[in-house]
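Peer 1: Everything below, folded, please.
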Amino acid sequence: MASSRSILFLSISMVLLSSVAMATDHIVGDDKGWTVDFNYTQWAQQMVFRVGDNLVFNYNPSFHNVFKVNGTLFQNCTFPAENEALSTGKDIIPLKTEGRKWYVCGKADHCASRQMKFVITVLAEGAPAPSTPSPPPSSDARHVVSSVFGVVMATMLATIAIFA
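Peer 2: You can find the predicted model right below:
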């Protein structure tokens, strides 16, 4: 029989691993990245964003940037001073709070005419997904964390079953 100390350790490990494994890196635009003439609104509608997730913007910094803006700036395709732009070409934005978040490209007419803008709604960590989300497009990168989590959980359950 397993000792109570082993069961306690496994229980704590499962809780810690589940919170880490549940976070998702959302690659904006999937394989296309952050570029012109891609429907980011449609892309965002297929995702579920939670506190603890990250948005990852991949793009050529010579041609694009990223601004976090409010709803009014988003609708008007206006943005703050250039020095507030994210411009590394591989920007990671942690989603730390729930609520609506708006993102635009501030280069040329990319926001107004080339569809480089989108809005998301970030849910609380444990909140259920919206009732009728569209299935997300298949992407190996998005499912790596879920697969690892499944393997770890199956291993832990098998260990408990063997020693119980």
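
Peer 1: from here on, contacts and neighbour counts on C-alpha atoms
Peer 2: Fine.

Peer 1: Just give the number of residues close to Gln46.
Peer 2: Neighbourhood size, Gln46 [other C-alpha atoms under 10 Å]: 14.

Peer 1: Touching, it and Thr121? I think so.
Peer 2: No. Applying C-alpha atoms under 8 Å, one finds Gln46 not in contact with Thr121, separated by 11.6 Å.

Peer 1: mind listing the helices in the protein by residue range?
Peer 2: Ranges of helices in the chain, per DSSP state H, are 4-21, 40-45, 71-76, 110-114, 140-163.

Peer 1: just checking, what packs against the second one?
Peer 2: To tie it back to what came earlier, the one meant is helix 40-45. In terms of contacts (3 or more C-alpha pairs under 8 Å, 6 or more residues apart in numbering; DSSP states H and E), helix 40-45 is packed against strand 117-123.

Peer 1: likewise the third one?
Peer 2: Identification of packing neighbours for helix 71-76 by 3+ C-alpha pairs under 8 Å, 6+ apart yields strand 99-104.

Peer 1: Give me the contact list for the strand it packs on.
Peer 2: With contacts defined as C-alpha atoms under 8 Å, 6 or more residues apart in numbering, strand 99-104 is touched by 66-71, 74, 77, 79, 111, 116-123.

Peer 1: Quick check: closest non-adjacent residue to the residue positioned nearest the centre of the chain.
Peer 2: By C-alpha atoms, centre = their mean, the chain has its centre lying nearest to His26, at 3.4 Å. Distances taken as C-alpha to C-alpha, 6 or more residues apart in numbering place Leu55 nearest to His26, at 4.9 Å, with adjacent residues excluded.

Peer 1: Another sequence for comparison is provided below:
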Amino acid sequence: MKIGGGIIVAVVAAVALAAAMSMSIDVAAAEVNHVVGGDHGWDPTSDILYWSSDRIFRVGDQIWFTYSAAQGLIAELKSREEYESCNMSNPIMMYTEGLHTVPLEKEGMRYFVSTDSQNCKNGLKLHVEVQPKDSGSRALPVAQTVVADGPAAPSGSARCGYNVILSLLLCVIVVLAY
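Peer 2: The predicted structure is shown next:
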């Protein structure tokens, strides 16, 4: 049986639609990896307040701390009062590895400070207001696009490529079945 051009066009259109849908799903579910302090990392020379001022942190994002233990570790604190006064007497968590990823799993405020009290008082601290996850596609401001070396993770484009390949394979099987 010979396949008409209309069926082939319909199959190609279905593949294109499937690819477009898989790309939009990946974009909507995308997380942002925020490398704290940008190129300088978590360092006394970084202007953490300026770095964080135009960023939006959402549930599902991650913040990455890169730091030298020689300059102090990082403590996560419970309250704004502890954060403002650099009171590290009762931290929620201590980060000690020099490179640490902190997942932002729920909405609310998070407070991070240098355990070196002088560095903390000089501004080496970060407060993050975690916003709800977007329900629609997520447009990222240029300021949130971060280029940094870090652990390799599967990218959205790799998942999209996988979905496109599966869609094409399915179409070939359907065409060959005729």
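
Peer 1: Could you get me the TM-score between them?
Peer 2: After superposition, the two chains reach a TM-score of 0.69 (TM-score structural alignment, normalised by the length of the first structure), with 146 aligned residues with a C-alpha RMSD of 3.8 Å.

Peer 1: number of nearby residues for Leu8 of the first structure?
Peer 2: 11.

Peer 1: That one: what's it in contact with?
Peer 2: Taking C-alpha under 8 Å, 6+ apart as the definition, Leu8 of the first structure has no contacts.

Peer 1: my guess is Ala124 of the first structure contacts Asp53, does it?
Peer 2: No. If you go by C-alpha under 8 Å, Ala124 of the first structure and Asp53 don't touch, sitting 10.4 Å apart.

Peer 1: Could you check which of these two is surrounded by more residues?
Peer 2: The residue with more neighbours, out of Ala124 of the first structure and Asp53, is Asp53; 19 against 16, by other C-alpha under 10 Å.

Peer 1: Per the alignment, name the residue of the second structure opposite that one.
Peer 2: Structural correspondence for Asp53 of the first structure with respect to the second structure (TM-score structural alignment): Asp61.

Peer 1: Distance of that match relative to Glu129 of the second structure?
Peer 2: To Glu129 of the second structure, Asp61 of the second structure is 12 Å away according to C-alpha to C-alpha, to the nearest Å.

Peer 1: picking that back up, which of the contacts of strand 99-104 of the first structure are buried?
Peer 2: Buried by 16 or more other C-alpha atoms under 10 Å: 66-69, 74, 77, 79, 111, 116-123, out of the contacts of strand 99-104 of the first structure.

Peer 1: Might you report the residue contacts of the aligned residue in the first structure for Met88 of the second structure?
Peer 2: Under the alignment (TM-score structural alignment), Met88 of the second structure maps onto Phe79 of the first structure. Contact partners of Phe79 of the first structure, counting by C-alpha under 8 Å, 6+ apart, are Phe67, Val69, Leu73, Val104, Gly106.

Peer 1: and the closest residue to Leu77 of the second structure other than its chain neighbours, how many neighbours does it have?
Peer 2: Among residues not flanking Leu77 of the second structure along the chain, Pro91 sits closest, at 4.8 Å (C-alpha to C-alpha, 6+ apart). By other C-alpha under 10 Å, 18 other residues sit near Pro91 of the second structure.

Peer 1: for Gly136 of the second structure, same thing?
Peer 2: Neighbourhood size, Gly136 of the second structure [other C-alpha under 10 Å]: 11.

Peer 1: so it touches Ala28, yeah?
Peer 2: Yes. With contacts counted by C-alpha under 8 Å, Gly136 of the second structure reaches Ala28, the gap being 5.9 Å.
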